[in-house]
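> Using only what follows, build the 3D model:
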Amino acid sequence: MSYNNPMHRPSPRLVLGLLAWGLAVAVGVQRAERAVHSFDNAADLPPERRRDDGNNGHAQIDFGGQWVMGRMVATGHARQLYDRTVQRPVVREAFPESAESPWARRHEPAAGVKPWSDDDPRHDAESMMHWFVGRDSPDGAKAVGGPLYPPVHGFVMAPLGMLPDPHVAYRVLQVVLFAVVAFIGLGVRRLSDGRIAWPVAVAFAFFFTGCEAALDLAQNSAVTVLILVWGWVLVKNDRDVAGGVVWGLLVYKPLWGATFFLVPLMMGRFRFCAAMVLTGAGLAAMTLPVVGVETWRDWLAVGKEASELYNLNRNWVFLSRDLFGLPRRILIDTSLPESQRGRLDATLLGWALWGFVFTGTAFVFLRHAARRVPTGPLAGFAFLGAYLCCYRFIYYDAFVAAFPLAVLFANPSRLIGPKWWDGLRSVPVLIVAALLLLENHFSPWQYELIGTSLNAGVDYPWDTVLLLGLWAWLGVKLSRAKAQGRPSLGFRPESTDYLLGGEIGC
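As a prediction, the model looks like this:
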């Protein structure tokens, strides 16, 4: 067939669509390959140190903690969900020593070896119980502890908990999460009225900070993004009650639910808020006949202990991405015993930074009359401020920031400008580009400054710093727009947005 005839030539729309889907599939395949092999035996390990099952992703706390909760519910231990004396035999059965390396099976912890290091031959079950909050009681009595998730999360994970092998459950959840990312992309397309093409949104999600780690570890931040995006799609379609019901599912991650709840509340979407609260409360109440009231009290005790540990433990401090962690990582001396690390100035600075973002978000947002508009610069600014104000979260939860950015860029021409090349000098686009580069290209980068090593690895919260900068830029621009009597940032909403997908009908 000749393509000299214009009638026979493929349309630019079709070509762009195929290229976009090719990119999304290629990135998805690369991420899948990494997720499957992330925790394989290292190639340079001697045979004695190689695990017999070949991979220990399922034995990491990130997936393992979730699965153990589901297993406790599935095996009839819902009322002992946070009892370490009941958790321990469940964990031992699920993580047998036969799956470990010969070295781990034959050796015992030696004097002078740093506990829980690579040279400390602890078994998977012992490591899991060590990572859980709390410590065993010396007399065998009930000891409250375990994963940080609320009882509702145990029911969410119960179907996977019915699988007796956590390694199989780990792979199943990874497959589910890849499907979740695909549906996040579809939700972004709906949220943007097709301005952001489905494959472009999927590729962006795969590239975005925190996504790769969440897929590798089979962590649940992608599910949180899915709930947020599709609940807000319903709001955009004037279905506030249905959207609130969807957001009520965030009771499984109550910190994120409470954080983002503030935005529809400031918007005056009270039907949405009521539906969200009633759904969340209803789901929590449905667990009571199975878990009892005491289990919920135990969860609060676990959360309190974890919150105190979060302020002092080096691992949690440096993996954190919340505002409180920014001054803490600078001021706390991690060479001291944990009991001596507490610093009032780190706490006060953290609260001051949090208070600045919280009050700044409310002040700028509530001054605008168009605050009920569900997408665009103003709504994106509010959701970005809410994200930054989440009390506690770590590096793979940074994927949740994809939701505020989806709201922000839902109509890109209002933010970037009427022409696609305006994006090359747009501050929001440049900041997002920096996020993607840091996540996907510069992780090996390292720099020495005044005796301090800086790098782009998970110990450094560059994503939080960049998103804080984007929040500040939006706040200034929106304040100026309000002072000048403009409803948004001044760009025409009707222009074609080819930079982010344009009119590709995918």
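
> make it CA atoms for all contacts and neighbour counts henceforth
Noted.

> Setting aside sequence-adjacent positions, which residue approaches the spatially most central residue of the chain most closely?
The centre of the chain sits closest to residue 397, judged by Cα atoms, centre = their mean, with a distance of 2.3 Å. Using Cα to Cα, 6 or more residues apart in numbering and skipping the chain neighbours, the partner closest in space to residue 397 is residue 221 (5.5 Å).

> that older thread, quick one, what contacts the residue nearest to the centre of the chain?
210, 214, 221 (Cα atoms under 8 Å, 6 or more residues apart in numbering).

> Here is the second sequence; please produce its structure so I can put it next to the first one:
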Amino acid sequence: MAALIDALRTGRWLTRERVRLVAAAVLIASLAGLVWLAATSDGLNDHQGRPLGTDFSNVYAAGTYVLDGKAAAPFDPARQFAREQAIFGPATQFYGWHYPPFFLGLAALLATMPYWLALLVWQASTLGLYLWAMRGVAGRAEPLWLLLAVAFPAVVINLGQGHNGFLTAALMGGALLQLDRRPILAGILIGLLAYKPQFGLLVPLVLAASGRWRVFAAAAATVALMTLAVTLAFGVEVWSAFLASSKFTREVVLEQGGTGWHKIQSVFSWVRMWSGGVPLAYAVQGAVSLAVAVSLAWLWRSAAPFALKAAALMIGTLLATPYSLDYDLMLLAPALAFLAVDGFERGFAPWQKTLLAALWFMPLVARSLAEATLIPLAAPLMLAAFALLLHRASVETGPAERWRFATGGVK
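From the prediction side, this is the model:
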């Protein structure tokens, strides 16, 4: 037992050969599953009668409404469901539209194509953007980066569900890569994250804490321009429709668990899955979000290595929102890449290699394990990783840095 604990602590069990073998096995199994799914479909629905790319069906349906001149319609669940049934058949289940109006233009563009082509274009283009970001983080430092990036289990989840995790990871990872070299570009990429606003709440905090005001201004200008463009294109009513639909998203999807507690990988869902009430879930989530925000403000004002700051922001982003699903775990990919590169350059902390391996593998089993046993994996593992990050940064920056933050000093 002592030998096992020591191996986990040092991470010496995680050899390059084992990493390559496991990643290749996951990739082959993922590709086989996707090929089988496509081969047994009719080009529109899979063998179970679900739309190919499942959740992408709501993007396509919303886009058809925009092309019909009814941009506010997707925000009405009944009308959105009716359009999905009209396209995919009366047996299809409901896939809700929960995005702000920023996403409508892209949805309309995709809806100009046949469904299968739109899905292929969406998946290929956003996967390419994700790989671009991953190459920027790890491509020069780690020869296995491409295998690990493609085989990351959240990738097959996104491909199977036709979701937007690739785009989210690319925007966040790309923005962090450009933060100091091209601050205006970084701000634009951050502004584009407004299509999923729950993942942009902590970014202004760290930009302000670290004094990156050019990035902050570029991000704000990007959101303002997108807001103006959407209003001019679709009318003011799309905003009132979006705000009205947020009640359905909050009450039915989040608080009542309409999506399924096992699918939502947050502290909020963890409390609800264990029969905690809505007020308790909000209280626990609020406490975690506040702790993450304060910790990130300290970290980004400190002299800690940038890789620790970048990884902490992405992990903290997932922890701070009550609404993140398993496909959103794509944000862990660039976070893991930053931490791996930093570990190779400066050495790995005790338990770090084992924790990184667990985080990499976790999306493959997080949903099914929670559904079968009510045991969450994502939130506890991310909390452990975030705590380890803070501990390492605290040890390395020393008491002088902690004092400067506590007294309001700048690094």
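
> Now do the SS call for residue 158 of structure 2.
helix (DSSP: H, G, I helix; E, B strand; the rest coil).

> Which position in structure 1 pairs with it?
Using TM-score structural alignment, the partner of residue 158 of structure 2 in structure 1 is residue 214.

> so that match makes contact with residue 222?
Yes - with contact defined as Cα atoms under 8 Å, residue 214 of structure 1 and residue 222 form a contacting pair (7.2 Å).

> So for these two, which residue has more residues nearby?
Applying other Cα atoms under 10 Å to residue 214 of structure 1 and residue 222 shows that residue 222 carries more neighbours, namely 26 against 23.

> Which SSE is immediately downstream of the helix or strand where that one lies?
Following DSSP states H and E, one finds residue 222 of structure 1 within helix 221-236. Proceeding N to C from helix 221-236 of structure 1, the next assigned helix or strand is helix 240-247, under DSSP H and E.

> and the equivalent of residue 262 of structure 2 over in structure 1, what does it touch?
Aligned by TM-score structural alignment, residue 262 of structure 2 pairs with residue 318 of structure 1. Taking Cα under 8 Å, 6+ apart, we find residue 318 of structure 1 in contact with 325, 329, 458, 459, 460.

> Specify the local secondary structure of the fourth one.
Read that as residue 459 of structure 1. Relying on three-state DSSP, one would call residue 459 of structure 1 coil.

> re the thing from before, state the distance from the corresponding residue of structure 2 for the residue nearest to the centre of structure 1 to residue 196 of structure 2.
Using TM-score structural alignment to pair residues, one finds that residue 397 of structure 1 aligns to residue 328 in structure 2. Distance of residue 328 of structure 2 to residue 196 of structure 2, computed by Cα to Cα, to the nearest Å: 10 Å.

> Stretch 468-482 of structure 1 against structure 2, how far on average?
Superposed on structure 2, stretch 468-482 of structure 1 shows a mean distance to its aligned partners of 1.6 Å (mean Cα distance after the TM-score superposition for structure 1).

> Number of residues surrounding residue 223 of structure 1?
Count around residue 223 of structure 1 with other Cα under 10 Å applied: 18.

> same question, the one 4 residues further on
Close neighbours of residue 227 of structure 1, defined as other Cα under 10 Å, add up to 21.

> Aligned to it, what sits in structure 2?
In structure 2, residue 227 of structure 1 lands on residue 171 (TM-score structural alignment).

> So the residue nearest to residue 397 of structure 1 sits against residue 396, correct?
Yes - assessed by Cα under 8 Å, residue 221 of structure 1 is found in contact with residue 396 at 7.1 Å.

> quick one: common contacting residues for these two?
211, 214.

> Between those two, point out the one with more neighbours.
residue 396 (24 against 20).

> and the longest helix seen in structure 1 with helix 240-247, angle?
Scanning structure 1 for the helix with the most residues, using DSSP state H, yields helix 270-310. With axes from the mean of the first three to the mean of the last three Cα atoms, to 10 degrees defining the directions, helix 270-310 of structure 1 sits at 20 degrees from helix 240-247.

> I'm done for today, thanks for sticking with me.
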